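# Give the three-dimensional model of this entry:
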Amino acid sequence: MLTTTDREGLIRVLKARQTAQDAIHDFFRSRDYLSLDTPIAVKSPGTEVHLGYFATDWHDFRGDETRLYLRSSPELHLKQALALGLERVYHLGKCFRNHGELADWHHPEFTMLEFYQNGISLADFMTLTAELVQSVAVGLQSAGFVVRMPKVKPDRLSMFEAFSRWAGIELVDGDPDLARKGLLKGFPSLRVDDDFETAYFKILLDVIEPRLKEEEAVFLYDYPASQCALARVANGRAQRFELYLQGVELCNAFDELLDPAANRERIRSSNEQREKLGHGAVPEDEDFFAALEQKLKPCSGNALGFDRLLALLLGEKNLDRVVPFRWNKPWSRVIR
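Now for the predicted structure:
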């Protein structure tokens, strides 16, 4: 049973969500971005190795069955829109990820903001992202909400610099001795037989991210090439960045890989890794590959967690109060 205080708090959150969404739409419209709808039930839910997906089946009038998934991201469709000739596009809507933890900053159903722009450098895309965050904060503050204002110009630090500064390790992509080096530094979660990727993520989670909590806002950029996903690789480094706000990962941006054959190769490699890990391969999106054949122009794209942004700006310690109707089943948590 909700108390009067609970109700007032929930109404405040609903109004804050609308205000923040309005600020996002105003921001992109003022920069000539086109807002797009993308399918929710799709044949290919994503391209990530470690993500889980919600699956369902469509039964047509003949009784034939087609496997569909709830999207984990609108990425593949937004890139198809760019291939049509659009220059700047964005999408604000629900996305879904399965087999994940229900924790402070994770939820199986969440609101994602993704935006793509042709002809923009990754450095300028960082600036655009910081301006977006600032614009949402100002919009909330102007509407009377108490806001924890973000840093106007977040610091910028390469992943290699972060490992050197905070872990005391020179990061070398594919280094088979990374686990051993970490153990010599006293990082307890590592095992001597951890491969590079396992050791890399353990050090990132156990050593680097806790230090990021001491920083107000930081862009991490230049990742090891092995962590490129669908980002372009230049000079042996994946051209991508993440923004950490108050120590929480807020977004993930790429200087997008353009080559159709390279995209297909990476997605197939991802599926092979999914099979090895027991996650199961997911169907490839042939419409996406066909769009890439139309010569996608150089572009950058960013996926930003809207719920996280709202919670951080409102000074919340988790997502519990900002996701509407979270108290309902099947994934309720006690509202603190």
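# From here on, just use CA atoms for contacts and neighbour counts.
Noted.
# in the helix or strand where Asp124 lies, what's buried?
Assigned by DSSP states H and E, Asp124 belongs to helix 122-142. Neighbour counts over helix 122-142 (16 or more other C-alpha atoms under 10 Å) mark 122, 125-126, 129-130, 132-141 as buried.
# In the protein, which helix is the longest?
As assigned by DSSP state H, the longest helix anywhere in the chain is helix 4-29.
# for that helix, packing partners?
helix 122-142, helix 306-313 (3 or more C-alpha pairs under 8 Å, 6 or more residues apart in numbering; DSSP states H and E).
# buried ones in it?
If you call a residue buried by 16+ other C-alpha under 10 Å, then helix 4-29 has these buried ones: Leu10, Val13, Ala16, Arg17, Thr19, Ala20, Gln21, Ala23, Ile24, His25, Phe27, Phe28.
# to compare against the first, here's another:
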Amino acid sequence: MELTDQEKTRRENLAKIRELGIEPYPAALFPVTHLATEITEQVELDAEGEVTNLQEVALAGRIMSQRIMGKAAFANLQDSSGRIQLYVSRDDIAPGEDKTMYNTVFKKLVDLGDFIGVKGFVFKTRTGEISVHVKEFTFLGKSLRPLPVPREDKEGNIHDEFKNPELRYRMRYVDLTVNPKVKEVFRKRSRLITAMRQFLDDLGLMEVETPVLQPIHGGAAARPFKTHHNTLDVPMYLRIANELYLKRLIIGGFDGVYEFAKIFRNEGMDRTHNPEFTMVEFYVAYKDYNWMMDTCEQLLEHAVKAVNGGTTTKVTIGENEVDFKGPYRRLSMADAIREHTGENIDGVDEAELRAIADRLDVHVDKTMGRGKIIDEIFGETVEAKLIQPTFITDYPVEMSPLTKKHRSKEGLVERFELIVNGKELANAYSELNDPIDQRERFEEQLELGKRGDEEAMALDEDFLRALEYGMPPTAGIGIGIDRLVMLLTGQRTIQEVLFFPQMKPEK
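Presented below is the predicted three-dimensional model:
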């Protein structure tokens, strides 16, 4: 292991601290009483501007800057909430004749990035900055690598900014430390999930958990990650969807269930796709896709408002302002394609669809069936143009092997996708509950698999058996959490809203 000069110096400082009898990684707890932002929010001043409260506070965090001025020093302490200035006096932290705690430890052995705990009182400096006058300080964790703390030179040039995406995503722990604004993205993500969970609970649904390791990769059209169970000596798959298990629970007698689920798909990575992502799916008995559209509008309106502090349903995404307040436009897939291309796909066979794709310069290959071709046409010519929330409804039956056939339109199913800012955000059905029809759809998927479609669904005999015991009419939906967070935080890549996105192996 080759060390830089700074890393060698920090290890030398670590040894010196221990030689002084100070444990740099203590086991005892440190009693924090306040966060940095709590102090600035709670401080009270009298008419002369003197602090009248907060005379005993204890904080803990990283030292992010130091200014040594002889017998005193200023430093910035950063905790989970933000930063606050510290004032450290030699005679306060080393009150006796032995000044080692200040002259040696604080001035020479404390490095930027070290975790310390401080106790003292709050005051206002001559320049008007709320600060903590430190009476005691304790080592809580020595940092052996220097942080890339940004600094500005006399010419105004910024150095050591931690902006390289490759490094930021790979070393998120550094990114969160030196780029505090990144934390707000993940705080909004947490608020979003909390708000959605509250809505679904208030709707009377029950939160459940379903298997991540599955014997059959069902419930979606995607290529799975495959592994092997040694004890059972059988192949297993990381789930590409949790849909078929949630439906089993509806069959078992629950009227409404939901799950925030990690989903895994062995597919490409780009700015909107990560092999591991988060979905919320919920299923409600005795409902259909029309009810689900209304409910989806209400859910998103509630959640977006919560993320925005209860003020607005509008978000700015690049140059576009998107409003999540319902009602959303509802447009059939055929009408959407006709509106944006002038082509009519109603009732046309696979050969004519290939001709339409050719006229529109949409690439399709021989492995694609009728449904996949329509999906390509829509994706290439329509999807990116749908900025405001839009329900695309009534998909061809070939595209939707788990969906109930349309009650009045031959060859279509009762399905919708919600498109926002040119990307799919949600997918929902009136769920197929006819076990004979479902078996035929699965068999059609097997035929597509034989043609080379790696995303064709597998046939799940246990799910078919469950359906044969009877499932009530049911509405179901899946909403992509990561893409929704991207929209609500104005991020252009999915990597910005995942703490630890998948990365290529480090060189």
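# Give me the TM-score for these two chains.
The TM-score (TM-score structural alignment, normalised by the length of the first structure) is 0.87; 322 aligned residues with a C-alpha RMSD of 2.7 Å.
# coming back round to it: in TSV: the helices and strands packed on helix 4-29 of the first structure, plus distance to Asp222 of the first structure.
What follows is these, written out as TSV (distance: least, C-alpha to C-alpha, whole Å):
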stretch	distance to Asp222 of the first structure
helix 122-142	10
helix 306-313	23
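# Tell me which of those helices sits nearest to Lys329 of the first structure.
helix 306-313 (18.7 Å; C-alpha to C-alpha).
# which residue numbers in the second structure go with the closest one?
Helix 306-313 of the first structure lines up with residues 481-488 of the second structure when matched by TM-score structural alignment.
# what about the matching stretch, how far off from the first structure?
Its aligned residues in the first structure lie a mean 0.8 Å from stretch 481-488 of the second structure after superposition (mean C-alpha distance after the TM-score superposition for the first structure).
# List of residues touching that stretch?
Where contact means C-alpha atoms under 8 Å, 6 or more residues apart in numbering, the residues beyond stretch 481-488 of the second structure that reach it are 185, 188-189, 192, 272, 277-280, 304, 307, 315-317, 421, 425, 492-494, 496-498.
# redo that, cut-off 7 Å
With C-alpha atoms under 7 Å, 6 or more residues apart in numbering as the test, stretch 481-488 of the second structure has contacts from Arg189, Phe277, Thr278, Met279, Val280, Val315, Ile317, Leu425, Arg492, Ile494, Val497.
# corresponding residue for the fifth one in the first structure?
In the first structure, the residue paired with Val280 of the second structure is Leu113, using TM-score structural alignment.
# which ones are touching that match?
By C-alpha under 7 Å, 6+ apart, the neighbours of Leu113 of the first structure are His91, Leu92, Gly93, Ala303, Leu304, Gly305, Phe306.
# which ones among those are found in strands?
His91, Leu92, Gly93, Ala303, Leu304, Gly305 (DSSP state E).
# thinking again about what came up before, by neighbour count, which of the contacts of Leu113 of the first structure wins?
In terms of neighbours by other C-alpha atoms under 10 Å, those top out with Phe306 at 24 neighbours.
# what does Arg329 of the second structure align to in the first structure?
Counting by TM-score structural alignment, Arg329 of the second structure lines up with Asp155 in the first structure.
# helix/strand/coil for the closest residue to its match other than its chain neighbours?
For Asp155 of the first structure, ignoring the flanking residues on the chain, the nearest one in space by C-alpha to C-alpha, 6 or more residues apart in numbering is Val218 at 4.7 Å. State at Val218 of the first structure, reduced to three classes by DSSP: H, G, I helix; E, B strand; the rest coil: strand.
# surely Val218 of the first structure meets Tyr244?
Yes. Applying C-alpha atoms under 7 Å, one finds Val218 of the first structure in contact with Tyr244, separated by 5.3 Å.
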